[in-house]
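Enquirer: Build me a model:
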Amino acid sequence: MVWIDLEMTGLDPQSDEIVEIAVIVTEADLTEIDDSLSIVIKANDAPLAAMDDVVVAMHTASGLIDEIPRGTTLSDAESRVLEYVTSHVPEPRKAPLAGSSVYVDRMFLARYMPDLDAHMHYRLVDVSSIKELTKRWYPRAYFNTPEKTGNHRALADIRESIAELRYYRDAVMVPPPGPDTSTAKELGNNHVVDHG
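Expert: Have a look, this model is predicted:
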């Protein structure tokens, strides 16, 4: 899985820009394959000036606001991240993009980093979706989810998302290797939708 987190000037890919990207590649068991990569990106003046007070406060508290003027170009960041990803996942459309509320990151990747976006599988592993299901089906597990303290920096956010998914795997999912074949088949048959 390719875990990507972005920090942006806001949530609208039409007017906001990426100011930080981080990536970690993991095995299926969520073990990190290699060192991570984190890059600060210099944004244009207009999106920076248009940031709302919440975003300004968040990026100020994390220290990111001071790093943005010295950041690299969007093009350079995309090239470096794509090189990192393809060194671990050379075949296009193989690895799913993973993260928390990662559909938002995907919208920004599609607009600003189309080559990187094109390399990723169309499927997403969204920890936020699992969180929402856990909240509804396993509230005790939900209320004991590990506390997040990453301070809205991209790399810290990814590590917390990976840790959160590990927690959900341990707290609410069937332990590996899962049910035996006959039990799995019986469960599957119990959930076939009759369209007739």
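
Enquirer: use CA for all of it now, contacts and neighbours both
Expert: Noted.

Enquirer: Tally up the residues packed near P139, please.
Expert: By the measure other Cα atoms under 10 Å, the count of residues near P139 is 14.

Enquirer: a strand runs through I21, doesn't it?
Expert: Yes. I21 forms part of a strand when assessed by DSSP: H, G, I helix; E, B strand; the rest coil.

Enquirer: Confirm for me that it is in contact with I4.
Expert: Yes. With contact defined as Cα atoms under 8 Å, I21 counts as touching I4 (7.0 Å).

Enquirer: Here is a second sequence; please produce its structure as well for comparison:
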Amino acid sequence: MTRKTEALLWVDIETTGTDPRHDLMLEIGLRCTSMDAKTEYARYESIIKPYVLPTDRSFAYAHRMHEANGLINEVIDASPELCSTARVALAVIDFTQSMAETHVLHPAGTNMMGFDLPFLEHYLFTEDQWGRFHRLLSYRALDMTAIRLTQTALGADPYEHYTQTKPHRVTDCLDMDISEYVEWLDLVK
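Expert: I've put the predicted structure just below:
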């Protein structure tokens, strides 16, 4: 039996708000990389089409942001069959299972333990699906927020290079997290 290699499973989602029990997921992105994030093994991205988009004030900020970055239009135009919550949940499990066959998967991302994974648990997956997905992951995780807070504690500004507003789509957020992680590894070598 071949020994599994360690890998990072980068997770990012876009939502209508911050509460996984009430708000909706609109987009998900997963990337499986080497532990140094210099090699990408595979990626999965999908729009998630909710039955109805919210219209209350609590969605106003997210709506403006996601309208500006084109996500709202993509959600509206998405296939209800191909981008349904049920279909995307199965695709996420299939993707993760395929990566877990050869890798020990450490979840990675920004606030992923307190934001992204709870949304997967409470919004995307059924209870059984969450259990299947969660068992594919290592209990050890890499949170970019911890790295940024460490930099702040050491007197650095981890956000100083943000000179423009980012589009705030899963591709951009994952690109940024992975790039910053690679830079951070180079600094601590």
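
Enquirer: List the buried residues in stretch 128-136 of structure 1.
Expert: 128, 130-131, 134 (16 or more other Cα atoms under 10 Å).

Enquirer: What is the longest helix belonging to structure 1 packed up against?
Expert: Taking DSSP state H as the assignment, the helix of structure 1 that covers the most residues is helix 154-172. In terms of contacts (3 or more Cα pairs under 8 Å, 6 or more residues apart in numbering; DSSP states H and E), helix 154-172 of structure 1 is packed against strand 2-8, strand 18-25, strand 37-40, strand 97-99, helix 127-137, helix 139-142.

Enquirer: Over to the equivalent of D34 of structure 1 over in structure 2. Which of the three states is it?
Expert: With TM-score structural alignment as the criterion, the equivalent of D34 of structure 1 in structure 2 is Y41. Three-state secondary structure (criterion: three-state DSSP) places Y41 of structure 2 in strand.

Enquirer: how close does Y41 of structure 2 sit to T102 of structure 2?
Expert: Separation of Y41 of structure 2 from T102 of structure 2 (Cα to Cα, to the nearest Å) stands at 11 Å.

Enquirer: Ok, L124 of structure 2 next?
Expert: Counting by Cα to Cα - L124 of structure 2 and T102 of structure 2 are separated by 25 Å.

Enquirer: Between these two, point out the one with more neighbours.
Expert: Of the pair L124 of structure 2 and T102, L124 is the one with more neighbours under other Cα under 10 Å, namely 25 against 14.

Enquirer: and that one, what is it in contact with?
Expert: By Cα atoms under 8 Å, 6 or more residues apart in numbering, the contact set of L124 of structure 2 is 25, 85-86, 88-89.

Enquirer: Neighbours of the alignment partner in structure 1 of L120 of structure 2, how many?
Expert: L120 of structure 2 maps onto L109 in structure 1, with residues paired by TM-score structural alignment. By the measure other Cα under 10 Å, the count of residues near L109 of structure 1 is 20.

Enquirer: residue contacts, the equivalent of M25 of structure 2 over in structure 1?
Expert: Using TM-score structural alignment, the partner of M25 of structure 2 in structure 1 is I18. Contacts for I18 of structure 1 (Cα under 8 Å, 6+ apart) come out as 6-9, 41, 43, 74, 108, 112.

Enquirer: and if you look at V102 of structure 1?
Expert: V102 of structure 1 touches 4-5, 124-126, counting by Cα under 8 Å, 6+ apart.

Enquirer: How much space separates the spatially most central residue of structure 1 from D157 of structure 1?
Expert: For structure 1, G99 is the residue whose C-alpha lies nearest the centre (Cα atoms, centre = their mean; 2.0 Å). Here G99 of structure 1 is placed at a distance of 9 Å from D157 of structure 1 (Cα to Cα).

Enquirer: what's the overlap in contacts for the two?
Expert: Common neighbours of G99 of structure 1 and D157 (Cα under 8 Å, 6+ apart) are D5.

Enquirer: what about the residue nearest to F95 of structure 2 when sequence neighbours are not counted, how many residues close to it?
Expert: Distance criterion Cα to Cα, 6 or more residues apart in numbering; nearest residue to F95 of structure 2, sequence neighbours excluded, is Y44 at 7.1 Å. Neighbourhood size, Y44 of structure 2 [other Cα under 10 Å]: 14.

Enquirer: my guess is Y44 of structure 2 meets L30, correct?
Expert: Yes. Contact criterion Cα under 8 Å: Y44 of structure 2 and L30 qualify, at 5.1 Å.

Enquirer: Which residue of structure 2 is paired with E132 of structure 1 in the alignment?
Expert: Checking TM-score structural alignment: E132 of structure 1 goes with L149.

Enquirer: what does A77 of structure 1 give?
Expert: That one, A77 of structure 1, aligns with V88 by TM-score structural alignment.

Enquirer: My reading is that its match lies in a helix. Confirm?
Expert: Yes. Under three-state DSSP, V88 of structure 2 sits within a helix.

Enquirer: Count the residues that sit near it.
Expert: 22.

Enquirer: cool, and A60 of structure 2?
Expert: 14.

Enquirer: now for it: what does it line up with in structure 1?
Expert: Applying TM-score structural alignment, one finds that A60 of structure 2 aligns to D53 in structure 1.
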